[in-house]
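Trainee: Sequence first, predicted coordinates after that:
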Amino acid sequence: MPTGVHLRDPRDQLFSAAEHVLLHDGPDALTSRAVTARARCAKGVLHRHFASFDAFLAEFALDRIDRLRAGGDALRASAGTGTVAGNLTGALPGLFGPAAMRLVVLAAFHHQVRARLRAAGPVGGVPVLAEIAAIVAAYLAAERDLGRLTADAGIAALARTLTGAAHLLFAGSDDPPPTAGAVREVVTIVLAGALPATG
């Protein structure tokens, strides 16, 4: 008798199942049983593709970080269009979406996942948040190169400040997401000293 359904792409289906569990039940509920039950497959399928459940969680997190980088590519491509504050206000909700916020918690409280992410990621720092800071820094550097930020703007400091402030805005998982006005207010305050004088 079959123990589950045939998985056409086991990794993607297992990752989708893990994301569903993470979003709906939280990091504490992420177990191999919960993931395979959601994916409707036998537990052996997961262990056939990953050396351990810790390895699975790390690969899942890396896959979702890659998706964040895709959003970062779009943000960087927006350099030179609209306004710097407007571009960041539009991009930050996507970078700090519910899945990313739950991944931060997962990495913070799961030592093995955190260690694997740090080993795999070149940016260092707090996993996921450091990736977002790198995305924001790349965008700000592109805007500075275009003259839309002052030549002496401290890109790394600005990116870390924006990331930290945005994390505080978006981290309340039980609260409604911040409004665009609240995000714009933070972005505007952080960028105030880095925008060229006009007029």
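Mentor: Okay, I see it.
Trainee: can we go C-alpha only for contacts and neighbour counts from here?
Mentor: Will do.
Trainee: could you pull out the helices for the protein?
Mentor: For the chain, applying DSSP state H gives helices covering 10-25, 32-39, 43-49, 53-77, 84-95, 98-109, 111-120, 129-145, 155-170, 180-191.
Trainee: Please compare the first structure with the one that follows:
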Amino acid sequence: MPTGVHLRDARQQLFDAAERVLLRDGPNGLTSRAVTDEAGCAKGVLHRHFTDFDAFLTDLVLDRAAQLETQMSTLRESAGTGTVANNLTDALTTLLGPIPMAIIPLITFRDELRARLRQASPGGGIAILGHATTVISAYLADERELGRIAADADIDSLTLSLVGGGHLAFTDRAPGPPTTAVVNKLVTAVIADAVRRRPA
């Protein structure tokens, strides 16, 4: 590999390279050498920006979780529009897309990464699912305030059912991720009672 390749935004390019390796080769294939080879730079570039590979992975996960949280601001904005089921279907499809679903087993696979995430962020070792839970819970609370779900709906239980059920549905992606119809069926079943009992 050439040592003189200049990366204009090294951190971002290394993160993007890591995502490509993770999607292609899985957690076992994600090494510092694989990342720098994918980015087309010398291995030393990664170590100039991060103290070690686990520090790199910690920042990668936190960066992607923050991006996901930004993307999901649209869910909060959708409260009171469309249908609750369709809004949640769209949100779960984004929250549990290819990158988040590739990062979750990476966190499970690396003990040191989980430990560092616990130190760095609330929700720690499950940062991606933690962000998903926070966003969906806040959205459901907004819809409850607007009267589109029952005033006595258990937001915590609904959130756990949606995120947990969605995670299971997206975990087995063969021959591909679940269709929108499958996700919508899950969401509709989870929220059916809360929506049915909402004030007229």
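Mentor: Good, I have the coordinates. Computed from a predicted model, the values in this text were never measured in an experiment.
Trainee: if we can go back for a sec, deepest-packed of the helices of structure 1, please.
Mentor: Sort those by mean neighbour count, taking mean count of other C-alpha atoms under 10 Å, and helix 129-145 sits at the top with a mean of 22.
Trainee: residues in contact with the nearest residue to residue 43 of structure 2 once chain neighbours are set aside?
Mentor: The spatially closest residue to residue 43 of structure 2, leaving aside those adjacent along the chain, is residue 36, at 5.5 Å (C-alpha to C-alpha, 6 or more residues apart in numbering). By C-alpha atoms under 8 Å, 6 or more residues apart in numbering, the residues touching residue 36 of structure 2 are 14, 17, 42, 43, 45, 46.
Trainee: Next, format the helices of structure 1 as JSON lines and append distance to residue 2 of structure 1.
Mentor: Below are the helices of structure 1 laid out as JSON lines (distance: least, C-alpha to C-alpha, whole Å):
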{"stretch": "helix 10-25", "distance to residue 2 of structure 1": "16"}
{"stretch": "helix 32-39", "distance to residue 2 of structure 1": "14"}
{"stretch": "helix 43-49", "distance to residue 2 of structure 1": "12"}
{"stretch": "helix 53-77", "distance to residue 2 of structure 1": "23"}
{"stretch": "helix 84-95", "distance to residue 2 of structure 1": "39"}
{"stretch": "helix 98-109", "distance to residue 2 of structure 1": "32"}
{"stretch": "helix 111-120", "distance to residue 2 of structure 1": "32"}
{"stretch": "helix 129-145", "distance to residue 2 of structure 1": "41"}
{"stretch": "helix 155-170", "distance to residue 2 of structure 1": "42"}
{"stretch": "helix 180-191", "distance to residue 2 of structure 1": "49"}
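Trainee: residue in structure 1 matching the residue nearest to residue 43 of structure 2?
Mentor: Taking TM-score structural alignment, residue 36 of structure 2 has residue 36 as its aligned residue in structure 1.
Trainee: any idea how far its match is from residue 94 of structure 1?
Mentor: Going from residue 36 of structure 1 to residue 94 of structure 1 by C-alpha to C-alpha, to the nearest Å gives 28 Å.
Trainee: Check residue 167 of structure 1 too.
Mentor: Taking C-alpha to C-alpha, one finds residue 167 of structure 1 at 12 Å from residue 94 of structure 1.
Trainee: try residue 31 of structure 1
Mentor: As defined by C-alpha to C-alpha, residue 31 of structure 1 lies at a distance of 26 Å from residue 94 of structure 1.
Trainee: Repeat that for residue 100 of structure 1.
Mentor: From residue 100 of structure 1 to residue 94 of structure 1 the distance is 9 Å (C-alpha to C-alpha).
Trainee: Repeat that for residue 114 of structure 1.
Mentor: Applying C-alpha to C-alpha, the value for residue 114 of structure 1 to residue 94 of structure 1 is 22 Å.
Trainee: Can you tell me the closest non-neighbouring residue to the most centrally placed residue in structure 1?
Mentor: The structure's structure 1 has its C-alpha centroid closest to residue 100; by C-alpha atoms, centre = their mean the separation is 4.0 Å. Nearest residue to residue 100 of structure 1, sequence neighbours excluded (C-alpha to C-alpha, 6+ apart): residue 128, at 7.0 Å.
Trainee: What residues does that neighbour make contact with?
Mentor: 65, 100, 103, 104.
Trainee: Map it across to structure 2 for me.
Mentor: By TM-score structural alignment, residue 128 of structure 1 lines up with residue 128.
Trainee: ok so, going back, could I get the contacts of residue 36 of structure 2 as TSV with distance to residue 155 of structure 2?
Mentor: Formatted as TSV, the contacts of residue 36 of structure 2 follow (distance: C-alpha to C-alpha, whole Å):
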residue	distance to residue 155 of structure 2
14	38
17	38
42	49
43	47
45	45
46	42
